[in-house]
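K.L.:
Need coordinates for the following:
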Amino acid sequence: MKEFKEPLIVGVVGAGTMGQGIAQLAAQNGSSVVLYDQLESQLTKARVQLEKSLERLKEKNKISFEQRMEIGSRIAYTNVIAAFSECDLVIEAIVEDREAKMNLLKGLENIVSEKCILSSNTSSISITALGSALLHPERFCGIHFFNPAPVMPLVEIIPGLRTDPNLIEKCRLLLQRWNKNPVVAKDAPGFIVNRIARPYYGEALRIVEEGIATENQIDSVMRCAGGFKMGPFELMDLIGIDVNLMVTQTVYKDFFYDPKYKPSLLQTRMVEAGLLGRKTGVGFYSYPANITNVAVDSGLEGRIFMRIISMLVNEAVEAYRIGLASKEDIELAMMKGVGYPKGLLAWGQEIGFEKISETLQDLYLQYQEERYRQSPLLKQLAKS
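P.N.:
All right, here's what the predicted structure looks like:
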């Protein structure tokens, strides 16, 4: 399979926030873009938002007036799905619903040319399952961007069981040309980032549920002691508490209800109450919020930090052990996808795998829960 040749015609299905971002990214890199949505009102909103985004880039002197006009002219807005007939690549970015995506992909396959590559921006749904809707799943893969797509450097590429391996390399080279950092992940629940990052939120929620520390205390510890840009509760408010819960529920279910990924009752109640974070004005904090660090006793600080970082390192080690991705891609994904200050495998080595192992063993003895079981590889690393 030959490398993509520019200029490409890229189709984007879904004119929501993510679809808009992908369309802008492709247009900024010289592609002609067909942005589709069923709702004319959503297309109008997308056009306004994209024009504002390009105008901000011009005001910041990142693009010239001429570039701004040229990029905007490359994006065509349509509610006619037949407009994808000439596309080289189509990226689906609709609601995170398996059945809806599969029905869409079936329809797309009847419209696009036999040379067109189909892809999904899903963050958690099996690529193999989605590809089963197609007569030619070999030309389908996952291309998972992070929000906002024009800014966030990481993109996860996920082959299904029947994806042509050459297609993955073709997409990787394209994304590199778009100045992204592509990583390749196995088709496993949550892929790399959404799987490995689960304990950052889940263990923080557990600590609050147990009354060990407050949300603000935990956020302060992870920012100050850990060097994270945002604490877990601040970050959940930004992502959307409902969105974060949905990803956790999907990973939990798709891993056959593994206790490691068990959703939080506190988070569930927040969603039921409509306290979803910044988008509703209230989440774990009230907005506009002036979130500042609070003093935390050094003993409590150490307990909080080691508990969360040990769970994260254990998850990264296990991901590497089962071949979810290469060591380099795992480290890159967590730094570029969610802004971790260090790669977790390197961080575990720096802290000491023995100390990480001891922390998890103490938690297991205390709670007697499979949630705290160690990766077999972590046990080996702790002994070496």
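
K.L.:
alpha carbons only for contacts and neighbour counts from here, please
P.N.:
Will do.

K.L.:
I'd like to know which elements the helix or strand in which Lys106 is found is packed against.
P.N.:
Assigned by DSSP states H and E, Lys106 falls within helix 98-109. Packed against helix 98-109 by the contact rule (3 or more C-alpha pairs under 8 Å, 6 or more residues apart in numbering; DSSP states H and E) you find helix 127-131.

K.L.:
Let's see this one next, to set against the first:
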Amino acid sequence: MPALNASATVAVIGAGAMGAGIAQVAAQAGHPVKLYDNRPGASAQAIDGIDRQLGRLVEKNKLTAEARAAIVARLQPVEAIEALADASLVIEAIVENLEVKRGLLRQLEDLCSADCILASNTSSLSITSLAAGLKHPGRVIGMHFFNPAPLMALVEIVSGLASDRALAEGLYETAKAWGKQPVHTKSTPGFIVNRVARPFYAESLRLLQEGAAGCATLDALMRDAGGFRMGAFELTDLIGHDVNYAVTCSVFDAYYGDFRFQPSLIQKELVDAGRLGRKSGHGFYSYAEGAERPQPVELSSDASVESCVVEGSLGVAEPLVQRLADAGVKVVRRDGSGVLRVGDAVIALSDGRLASQRSREDGMANLVLIDLALDYTKAIRLGIACAASTCEAARDQAVALLQRAGLKVSPLSDIPGLAVLRTVAMLANEGADAVLQGVGSAGDIDLAMRAGVNYPQGPLAWADAIGLPVVLRTLENLQAAYGEERYRPSLLLRRQVAEGRNFRD
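P.N.:
You can find the predicted model right below:
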């Protein structure tokens, strides 16, 4: 089915921030749009707000005054739901309540023509459940936009058990015509983004709970080494802990208490205390006027380092060697097991084991583990963890070497998988399970995480770049360290490694 013709009327129900944003998107794409809300005057007020936002774009020379006027002219506030009878597509963006949405859909089924598509912007409710009981459940499809809808590229096209595939394809093409990046997904808890993103929050929360480092240090590592726009604590403060915690609980409950999605007691305590983040003035950080933002912990060393020895390949961290050479460090290469030696220190990329465990098992004295970086040529910070037996002088030599490469060095306690590596491994693992269960294709999952939550790389493509055997070994070591099913590797990951294939092959 092709995209809706631009002359087709689109109706949006719900004039809150999300509904108004969707209405703006459709109007900008050329559709006549009817905006309805059961609160008197709310639709007109929302359109006035859209007009003001477009006005700011005109002031910045990002939109012409003529285009602004044309967009606003296509937006019609309506005060009665009966006025939506001629719509070709109705998108509901009302309260996240199953029974309320079901009642609305039943009303629309009787009101609108038989070929009108009924779309829900739900972020968490089952499309299958929403459509159940309707005379024609195949016309109900999820069209999940991300906030703010005019700016965020991703739209999840969600098919329930009865959803008509041709209609889903039509909505996919419509979203593309509206300038969005759509993905197909199956109606399962969290769809793609809200499911696959859970480990991003969960691993940082666990590291904080276990005393690996403070919020500022963990956030800095995710930004400066991992390439994420925000760390988990900054981001949850922005989202609102009530919202983020509720989504986690919803996914956890929907998967019958699977510990991969276990909510955090730390976040629950913030919610219980009313520390909801920016909107309440306090979350992990204080947003009170004049409040000082805590700074990440950094190590420094005055040790003199002029040369290092690289034994074998450092794998994904290999670009660090060239960075050291470019900084004037003499690099000597010889065969070995993939470690970097400087003075008494042995530096290796984490494999998910505790530094002390790996030092003992592999016979490496003065072991210093480094964390994963998105791009070792551009990272500005790197996390390290030392074995209990590593002497201070060896640690200082390792820090000095990394400083020569222009890196800030932040310490973590001896924690399995450090910060970035374990987070990326868990994101990839969740993405792999989503592919295995038919929630979405590998390409759609990577696109969804880039376009929906601004990840620097899709988690499955990132895992391919690291090497799937490395990711699998990291997860197996995490599972062994914790003794928990939370870190169990996906069957698809095991299969891809066994077959010598990547996710994106």
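
K.L.:
circling back to that earlier point, tell me the residues of structure 2 aligned with the helix holding Lys106 of structure 1.
P.N.:
Per the alignment by TM-score structural alignment, helix 98-109 of structure 1 matches residues 98-109 in structure 2.

K.L.:
contact partners of the matching stretch?
P.N.:
Applying C-alpha atoms under 8 Å, 6 or more residues apart in numbering, the contact partners of stretch 98-109 of structure 2 are Ile94, Val95, Leu118, Leu125, Ser129, Leu130, Ala131, Leu134, Lys135, His136.

K.L.:
Spit out the contact partners of the second one.
P.N.:
Residues near Val95 of structure 2 by C-alpha under 8 Å, 6+ apart: Lys101.

K.L.:
go again using 10 Å as the cut-off
P.N.:
By C-alpha atoms under 10 Å, 6 or more residues apart in numbering, the residues touching Val95 of structure 2 are Gly14, Gly16, Lys101, Thr122.

K.L.:
biggest separation within those residues, which pair?
P.N.:
Gly16 and Lys101 (15.4 Å; C-alpha to C-alpha).

K.L.:
More neighbours: which of those two?
P.N.:
Shown here are Gly16 of structure 2 and Lys101; by other C-alpha atoms under 10 Å, Lys101 has more neighbours (20 against 17).

K.L.:
ok now stretch 475-490 of structure 2, how far from the chain's centre?
P.N.:
21 Å (C-alpha atoms, centre = their mean, to the nearest Å).

K.L.:
so it corresponds to what in structure 1?
P.N.:
When structure 1 is aligned by TM-score structural alignment, the counterpart of stretch 475-490 of structure 2 is residues 360-375.

K.L.:
How about residues contacting that stretch?
P.N.:
Defining contact as C-alpha under 10 Å, 6+ apart, one finds that stretch 360-375 of structure 1 is touched by 199, 203, 258-262, 306-307, 310-311, 313-319, 321-322, 355-359, 381.

K.L.:
need the longest helix for structure 1.
P.N.:
Longest helix in structure 1 by number of residues, with DSSP state H as the criterion: helix 298-321.

K.L.:
ok so, going back, the match of helix 98-109 of structure 1 vs structure 1, mean deviation?
P.N.:
When structure 1 is superposed, stretch 98-109 of structure 2 averages 1.3 Å from its matched positions, counting by mean C-alpha distance after the TM-score superposition for structure 1.

K.L.:
Buried residues, that stretch. List them.
P.N.:
Neighbour-count burial for stretch 98-109 of structure 2, counted by 16 or more other C-alpha atoms under 10 Å, picks out Lys101, Arg102, Leu105, Arg106, Leu108, Glu109.

K.L.:
Stretch 262-280 of structure 1 now?
P.N.:
Neighbour-count burial for stretch 262-280 of structure 1 [16+ other C-alpha under 10 Å]: Lys262, Pro263, Ser264, Gln267, Met270, Val271, Leu275, Leu276, Gly277, Arg278.

K.L.:
can you pull out the helices in the stretch 51-200 of structure 1?
P.N.:
65-73, 98-109, 127-131, 165-177, 193-196, 198-209 (DSSP state H, counting those that start in this stretch).

K.L.:
Thanks again, I'm all set now.
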